[in-house]
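Visitor: Predicted model, plus sequence, below.
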Amino acid sequence: MVQPDRNTRWTSERGTRPVRIANCSGYKADPGYHMRFQAELGDVDFITGDYLAEVNIAENAQAHAAGQHPGWEQTCWDGIEQTVDLLAEKRIKIVVNGGAHNPKGLAEKVQELVSGKGLDLKVAYVSGDNLIEEMKDIRSKGLPPHLDSDNGEVQYANHTLDLMEKENKPIVSANVYLGAREIVKGLEEGADIIITGRVADASPVIGAAWYWYSWSDTDYDRLAGALIAGHLIECSGYVTGSNFAGFTEYDLDELYDITFGIADVERDGTCVITKHDARKGFVTEDTVKCQFLYELQGNIYLNSDVKAILDDVQVQRQEGKNRVRLWGIRGAPPPPTTKLAIFYNAGYQSEIVINATGYGTTEKFDLYERMLRFGLKRLGIHDQFDVLEFQRIGIPEPNPRSQLRSTSYLRIFAESGDPKINLGLASLLGEFAMQHFSGFHATSDHRTAIPRPYISYYPAIYPQSDLKTSINILEPSKSVAATRTTNIPTTPPPKFEELAKRASYDTTSPIPLEQFGLTKPARIGDVVLARSGDKGANANIGFFIPTSLPSSYPPSSPLYAQSWDWLRSFLTIAKLKEMMGESWDDAFHVERVEFPGIMAVHFVVYGVLGRGVSGSSRLDSFAKGMGDWLRDVVVEVPVIFLDGRKKNKTERQRL
């Protein structure tokens, strides 16, 4: 049987219908079969994958430099190896950032696979994101500006500038976040598989849509829409039921082994988020809102190619199952700088966990902390730690029904520049092994008390006009040694726009809270959903009124609009600080905006994660649990909203 020309679909259909872009990964751990699923379970035009996070970029860099890592993510290669025949058969193009520190190496390996199978697929890779050589001599050139340097309200966490101020902090990786320009050029040159290093998470989706419609690089509204489409599907199954605050109202067996999201991007940049019907997971207005609110910087979302202005965002379920439209995004020229993630060897970390059970837990942990601090002072090292924290995790259940319910733990977290300091702390575990509170026990043999090297994060900005980027097209070859490459330099965006001061405000025209009637103490999560995440040292949290849960108010109900009036009036900056309780510190800074089209209040809390990523002492160093913690805080909630939610859920269950 004669196969049709594999380019027919692209020449006849490109730009005439919405482009269908499926995502197969949001982190290095996503198995390769997710790429294959997106290819085999239905029709798509592109498959994109985000395999890189700050942590694994840094880990890869050290291992790659030592010859102990290929410089690319194995799961990305697994996906391509499983999917490559389907790519040729179904004429699907791939754009993935699994190249990490060695996109050339992965591209050459893929080219060898393609050539060995005799497939008509063109492979390319992006270069220019790796600035390790430029950053090695920062002591003579100076440290690039911090990511939050333009925000005068922000106080940097302790040790943020250690990279410059202290000796022996060698840089191990420095990667800028590239946009979509190199991807677009590669697609224009006929590439079918493009391997990138550190591009922004949404850049592969922007590049796919940009190429499909032949947009210009000043079609800012369209590019901004594609940016948010990419943001919605970039995180594995986060838009199809994973990490979803409303999961408690769903069958738990529908919330794992799910397939990932797909964005149907239209010519004007608006999108419909969906998934393949096969396999589990779901797309609702609420899963889309949750993911929209994830890791935002406020009402402006930045990318190297465009700024997305989010104030007027709208979300609405479409006809058919698992189809939700998002629109209302406006665009503007990008900033003159892009994000630069610098990681450096910062010193040594230790972590000790001990348990206490039941009676007198507070006093038990008081005793243990006093004893260790006494020992550290006697050794003369108490004040030589960069970080030394005694974190109390959990509260024993009153009248406990089991010992586990009565147990909580003390987490002792230490960082220093000298492993001998950490070893001094570890030595006290033996010295005071038989001097402890009643019922003392531990979950391990304290192996983590032994100091281990750690890498810390410095988020910076870097001028886009100084970058030297290119797309590299490989010529077919069965041998890496015989592979020839065509290098095509790319240029920065034609226009930049300086960043204005970020918007921050409490609601306009607040409704007096007494107008909502009687209240009673309840968890705020009983009436709102939330999603939180990290941006380096900062956390973001978005709260919104759900619309698609079994207990949600129908849009025709007066409670639907009233609940938004209550949320925006109630959840002020001052109220968030109050809800954070003992976790609030006056060194933090809060910004607040609203998205009335999706009934959401959004906060950024600067500094709450310390230095962020692997340098953070926080148990939840990526702020993934912050939204669920705050949903559990008890506040005064109007009775009409609580009763309304219960009534709706009961009626829908009856139906």
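Guide: Yep, that arrived. Numbers count the residues shown, from 1 in each chain.

Visitor: Only C-alpha atoms from now on, for both contacts and neighbour counts.
Guide: Will do.

Visitor: so where do the helices sit in the stretch 401-550 of the chain?
Guide: 419-431 (DSSP state H, counting those that start in this stretch).

Visitor: How are the strands of the stretch 151-300 of the chain distributed by residue range?
Guide: 171-176, 193-195, 262-265, 271-274, 300-302 (DSSP state E, counting those that start in this stretch).

Visitor: Could you list every helix and strand that the top helix by length along the chain packs against?
Guide: Longest helix in the chain by number of residues (criterion: DSSP state H): helix 361-379. Under the contact definition 3 or more C-alpha pairs under 8 Å, 6 or more residues apart in numbering; DSSP states H and E, helix 361-379 sits against helix 419-431.

Visitor: Comparison target below:
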Amino acid sequence: MRTIRIGAGSGFSGDRIEPAVELAEHGGLQYLVFECLAERTIALAQLARRRDPEGGYDPLLAARMRAVLPACRRQGIRIVTNMGAANPLAAARRVAQVARDLGLAGLRVAAVTGDDVTDRLRGTETMLDEGGTVAALGNRLVSANAYIGAAPIAEALAAGAEVVVTGRVADPALFLGPLMREFGWAEDDWTRLGRGTLVGHLLECAGQVTGGYFADPGFKDVPDLARLGFPLAEVDEAGEAIITKVPGSGGRVTPATCTEQLLYEVHDPARYLQPDVAADFSGVRMEPLGEDAVRVSGAGGAPRTGMLKVSVGCHEGWFGEGQISYAGPGAVVRGRLALEVVRERLRLIGHEAEEMRFELVGLDSILGPAEGAAEPREVRLRVAGRCASPEEAERIGHEVDSLYLNGPASGGGVAKSVREVIGIRSCLIPEAEARPQINWVEA
């Protein structure tokens, strides 16, 4: 039975580049997929595009393409990625420019657009899952991007695209598109679409399934994390797959690593709702095939719902932060005094914030205070708040900075920052409201 090999070149926007090069050069791939887009990432990309009409795509796009395009062109590996973020067409032009710089003339790049439904939803009474309507967001609305499916990716590949750049598509669809194109799966072949979605779901977080996020020393040991290899899948025409990695790379692939990834972000394993299919993972089987290879089978699918999830970005104010460290005898006591000083100072100057946090990192910043715990030799004070204006947010860091000479003894290493806060909401729209299009660019 015919098979193809698909590799995962990244699992998030800031991921490593070297494992993707390793896959391109030694993975025996037909496709290399870069999944780089989170809910908040695309809202921030929309802000970047507002500042620069040619911006709004992944900042590592050019670096990744420079690293892998030569090997991919030489070996006939096609690339699929959502690094287009808020501006797939500009991203496609950038890929073409990189190809020209590398002397790779004639590279065909397709940009899939149509996921941006901001203008279509603005001012409508579309209900948000968190309550309220899109209209109620008013001028706070930053972006609205629908999770579109695999069909336009498959179409672009069938038309000869060597690189497909998308905006917001469902993560598994990046992998499902090549499978639909290669094996001719119909858009209503629910069983195979469900199986292809399983493959995409297992690969979409890259190093997570080869042991990265899995690793826990003494409980779940993973070798050579500094050279963690990214996963690839060998998939047959029926949609069954073997998950593995490049021999000799770091990490490991086991039924346990695959099972952890299988459960990631899945609420109902029997109905994992995607734009292409309602995937059924409830009967999935994991079978080890020697070292670093797992056969996955048993997925199914049912007709898609006809609705698309939309990630809605909205302005939530400004985030101000200040940090300072205390070390040595009495570090915790001095840190607590410093927190009270900053708290009182902000009250005295009439500081306004919608929410605030006062904490000592290493003592109570994540799990809260622990009774009877040994006190650390060093702590990091952190004061953070969300404010209506950047000026109010800036005052937080200023008061922490002033602890250098006006607070407890021996504070050091102040850091302060102000940044815009983008909140993420979600809603559903009929799939007909998103109108994917394929745009062509050639190097």
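Guide: Thanks, I have it. Source: prediction; values computed, not measured.

Visitor: now what about the TM-score between them?
Guide: The TM-score (TM-score structural alignment, normalised by the length of structure 2) is 0.85; 435 aligned residues with a C-alpha RMSD of 3.3 Å.

Visitor: just to revisit the earlier point, mind checking the strands of the stretch 151-300 of structure 1 for the one nearest to residue 457 of structure 1?
Guide: strand 171-176 (9.7 Å; C-alpha to C-alpha).

Visitor: Check the burial of residue 77 of structure 1 by counting its neighbours.
Guide: Using other C-alpha atoms under 10 Å, residue 77 of structure 1 is surrounded by 19 other residues.

Visitor: which residue lines up with it in structure 2?
Guide: Aligned counterpart of residue 77 of structure 1 in structure 2: residue 62 (TM-score structural alignment).

Visitor: Would you enumerate the residues in contact with its match?
Guide: Going by C-alpha atoms under 8 Å, 6 or more residues apart in numbering, residue 62 of structure 2 touches 94-95, 98.

Visitor: Output these in CSV, with neighbour count and secondary structure appended to each entry.
Guide: What follows is these, written out as CSV (neighbours: other C-alpha atoms under 10 Å; DSSP: H, G, I helix; E, B strand; the rest coil):
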residue, neighbour count, secondary structure
94, 21, helix
95, 28, helix
98, 19, helix
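
Visitor: related to what we said a few turns ago, out of the strands of the stretch 151-300 of structure 1, nearest to residue 70 of structure 1?
Guide: Once the strands of the stretch 151-300 of structure 1 are compared by C-alpha to C-alpha, strand 193-195 is nearest, at 14.2 Å.

Visitor: re earlier: indicate which one of the strands of the stretch 151-300 of structure 1 is closest to residue 92 of structure 1.
Guide: strand 193-195 (9.0 Å).

Visitor: okay, and that closest one goes to which residues in structure 2?
Guide: Using TM-score structural alignment, strand 193-195 of structure 1 pairs with 163-165 in structure 2.

Visitor: Mind listing what's buried along that stretch?
Guide: By 16 or more other C-alpha atoms under 10 Å, the buried positions in stretch 163-165 of structure 2 come out as 163-165.

Visitor: what's the mean deviation for it versus structure 1?
Guide: Taken against structure 1, stretch 163-165 of structure 2 registers an average deviation of 1.6 Å after superposition, with mean C-alpha distance after the TM-score superposition for structure 1.

Visitor: rewinding a little: buried residues of the helix or strand just after the longest helix of structure 1, list them for me.
Guide: Using DSSP states H and E, the helix or strand that directly follows helix 361-379 of structure 1 along the chain is strand 387-393. Within strand 387-393 of structure 1, the residues scored as buried using 16+ other C-alpha under 10 Å are 388-392.
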